[in-house]
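1. just coords:
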């Protein structure tokens, strides 16, 4: 494929990363905690049952990933068989962007609406990534996939950081924009995310090829989509290195994605940091992650993908250990939190980019890329379901996020030891 096509593919990261940064990581968790808390309580009533507000938020994320895990294998099988990956990518993109924009109307009193829209936005974002990732092996040969994957993530970090800087100014100085308070500024930021995501995605939709293998759908292709998945399961039985990588990926993803989703909530609830400092922390992560994604692309070229991932996991273990030792009573806790954020940034882009390209390299010769990437996606989503459920349950049981952080560290340790069993392949060592 030509350079224009590859750049168009990478540009979807620029478009959609504003969701993962502004909605799932930086502003929405802080806003949700703020509008559902009172001076003396952080409990909310949901279906007649009292919950810690961040526990029910964590559970809602678990639910969204559970839905994606159920539907993505079927949809990707259908997309492979009918050659309509781009159409599915568009559908989930618009579902997510409209849901983000709808969060403008969430003010804390309508908690069912707020949680519902955040769930739909999550489904739209992660559902679209199934089809987005599946384009990678179709537009780039194995030797270019590490660099292209890293380029996508770095473009995403830059684009999302630009919008977050604007949002940060809006939240800190709402009067400059004519807003009544920072809450209104936060709601407008959700609206901007929806517009940005859908708007910039048009570049990707224009440049990506449609139906590379010229497949023509037949009748009952939904059932044939299930059959396609059956073939993938059968092929996985003979791909030992690929299976072992998926086992490791499953466990360390439980840690990575849960940290991303709930880091700002940890700083808010455990350390009492105000929203502007927390958003600044997320910006630190973003800018360090740009360098980190390229650093680990270099390490993977020099020492191999598996070695690069091992280094990432070790750093993640120290991140969890550092977070566990933080205390609100420590006068230097804020600066330690910034240092931990920088460590997260260094390995965040690296582990995501190298994991995606490692999986792509381990795939057998196939035309069913979307079906294979659905297994990658399902592994990640089920991991996040279990990770966020464990996190939420421990918050509900202990009233603190500290024990949850220890659980995440255990997931990273298990993932590391499972990675030792992957071995070598023709593209990965």
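-> Here it is on my side, so go on. Model, not experiment: these values are computed from the prediction.

2. from here on, contacts and neighbour counts on C-alpha atoms
-> Noted.

3. burial count for residue 314?
-> Neighbour count for residue 314, taken as other C-alpha atoms under 10 Å: 15.

4. swap in the one 4 residues further on?
-> Using other C-alpha under 10 Å, residue 318 has 15 neighbouring residues.

5. residues in contact with residue 378?
-> 68, 69, 70, 72, 73 (C-alpha atoms under 8 Å, 6 or more residues apart in numbering).

6. same deal with residue 391?
-> The contact partners of residue 391, by C-alpha under 8 Å, 6+ apart, come to 55, 58, 258, 401, 404, 405, 407.

7. Same list, these, but as JSON lines with distance to residue 321 and secondary structure please.
-> Shown next, in JSON lines, are the contacts of residue 391 (distance: C-alpha to C-alpha, whole Å; DSSP: H, G, I helix; E, B strand; the rest coil):
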{"residue": "55", "distance to residue 321": "22", "secondary structure": "helix"}
{"residue": "58", "distance to residue 321": "21", "secondary structure": "helix"}
{"residue": "258", "distance to residue 321": "15", "secondary structure": "helix"}
{"residue": "401", "distance to residue 321": "13", "secondary structure": "coil"}
{"residue": "404", "distance to residue 321": "11", "secondary structure": "helix"}
{"residue": "405", "distance to residue 321": "8", "secondary structure": "helix"}
{"residue": "407", "distance to residue 321": "11", "secondary structure": "helix"}
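
8. ok, second structure coming up, stack it against the first:
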């Protein structure tokens, strides 16, 4: 029976992070980008009738396109989901889309099949990010306001833990393929299938317990038009809640920095600092492991100091990371150790800031049944921030020929976010 605040319900909701986070680590960050680069390195690939002499840029464009698609469709679909009470159906659809698309990357086995890799990279990204809109929207429906910081943190803790477990197994296969009687390339392709099976398989635990249509909606045949009406209502409501509007602006600015650093950290380490793949993978694992601790610590810290103060601490730490990265140089002795140190610090606040922003936004929502539509604004804000952040990062790199200036510039966005969040008024649950 459905009961908000039930521990089993919260655990089941949080377990979707365990299921889906293997995509963001294995596919987005660690294994697939390295596999893609190895397959296309020094080659000209053909896609959409054009020859691409820089395949990495094609991959980047594919991800940017997927973010724009999600930013466009999520408000519309979330409006329909709220009107019809079908959040779980949408969440399931995008979970299956993402999982099957990841498994289909197995068919990408050479330059001639780059089109398969790009196409299913787009579909997998859309599946992952769109499912998160509906997943996040369940937070205020499964946890009471005073439970939401810890519930959100629990999700990220599950996610970081599960993704590290699978990544270590995948890396063992890739580094020691002879133990499994396969090649390193085949090991990478098998890891894609494992990610899809893990994602879809463990998601069933969440789907079995999550409620469907808790408000007992009775939609008519005009659900598409009514979905747009729900969206228009929420747009007006957001404008009438200055605290919520300020938080979204602050979240947009900090997301430019956070998401850009997460996406570009490995490239910064390899291109700017000349670090080996082994050093980068060690750093990625360090970040994930320390993020578990960070999410836990800051969920407790927010209980004592309040969400706003806890968030301000994480933002200041991210600014320090930007300044420290600016000072790094490949000529420095033990630069890899400095990079590891930054990775540990970054991991500590990465889990914290992602967890706290989700729960803080949830606490700021007015009394409403339109949770999916509200969280679509949260998601769109993040996606636009990713597109803008990576563009600014790339533009500054092309102008200065140094990623260090690009990283330093991100500190400006964190500073602006800090200033705006400092002006937010306290509410009953956000102090």
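-> Ah, there it is. Every value quoted in this text rests on a predicted model; they were computed, and no experiment measured them.

9. Overlay the chains and give the TM-score.
-> Overlay of the two chains. TM-score (TM-score structural alignment, normalised by the length of structure 1): 0.94; 425 aligned residues with a C-alpha RMSD of 1.9 Å.

10. thinking again about what came up before, what's the PyMOL line that selects buried ones from the contacts of residue 391 of structure 1?
-> Entered in PyMOL, the line below selects the buried ones among those, by 16 or more other C-alpha atoms under 10 Å:
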select buried, resi 55+58+258+401+404+405+407
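
11. would a markdown table of the contacts of residue 391 of structure 1 with distance to residue 356 of structure 1 be doable?
-> Shown next, in a markdown table, are the contacts of residue 391 of structure 1 (distance: C-alpha to C-alpha, whole Å):
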| residue | distance to residue 356 of structure 1 |
| --- | --- |
| 55 | 30 |
| 58 | 25 |
| 258 | 18 |
| 401 | 29 |
| 404 | 26 |
| 405 | 25 |
| 407 | 24 |
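
12. tell me which of the contacts of residue 378 of structure 1 is nearest to residue 159 of structure 1?
-> residue 68 (25.1 Å; C-alpha to C-alpha).

13. Tell me how many other residues surround the equivalent of residue 36 of structure 1 over in structure 2.
-> Residue 36 of structure 1 maps onto residue 40 in structure 2 when the alignment is built from TM-score structural alignment. Per other C-alpha under 10 Å, the neighbour tally for residue 40 of structure 2 reads 18.

14. where's residue 40 of structure 2 relative to residue 56 of structure 2, distance?
-> According to C-alpha to C-alpha, to the nearest Å, residue 40 of structure 2 and residue 56 of structure 2 sit 8 Å apart.

15. How about residue 342 of structure 2?
-> 26 Å.

16. ok, those two, which is more surrounded?
-> Each of residue 342 of structure 2 and residue 56 has its neighbours counted (other C-alpha under 10 Å); residue 342 has more, 19 against 15.

17. Secondary structure element for the more buried one, which one?
-> Element membership for residue 342 of structure 2, per DSSP states H and E: helix 335-364.

18. Average separation of whatever helix or strand comes next after that helix from the aligned part of structure 1, please.
-> Per DSSP H and E, the first helix or strand lying C-terminal to helix 335-364 of structure 2 is helix 371-400. Helix 371-400 of structure 2, aligned to structure 1 and superposed, deviates on average by 2.0 Å (mean C-alpha distance after the TM-score superposition for structure 1).

19. Now do helix 371-400 of structure 2 and helix 335-364, the angle between them.
-> Angle between the axes of helix 371-400 of structure 2 and helix 335-364 is 150 degrees (criterion: axes from the mean of the first three to the mean of the last three C-alpha atoms, to 10 degrees).
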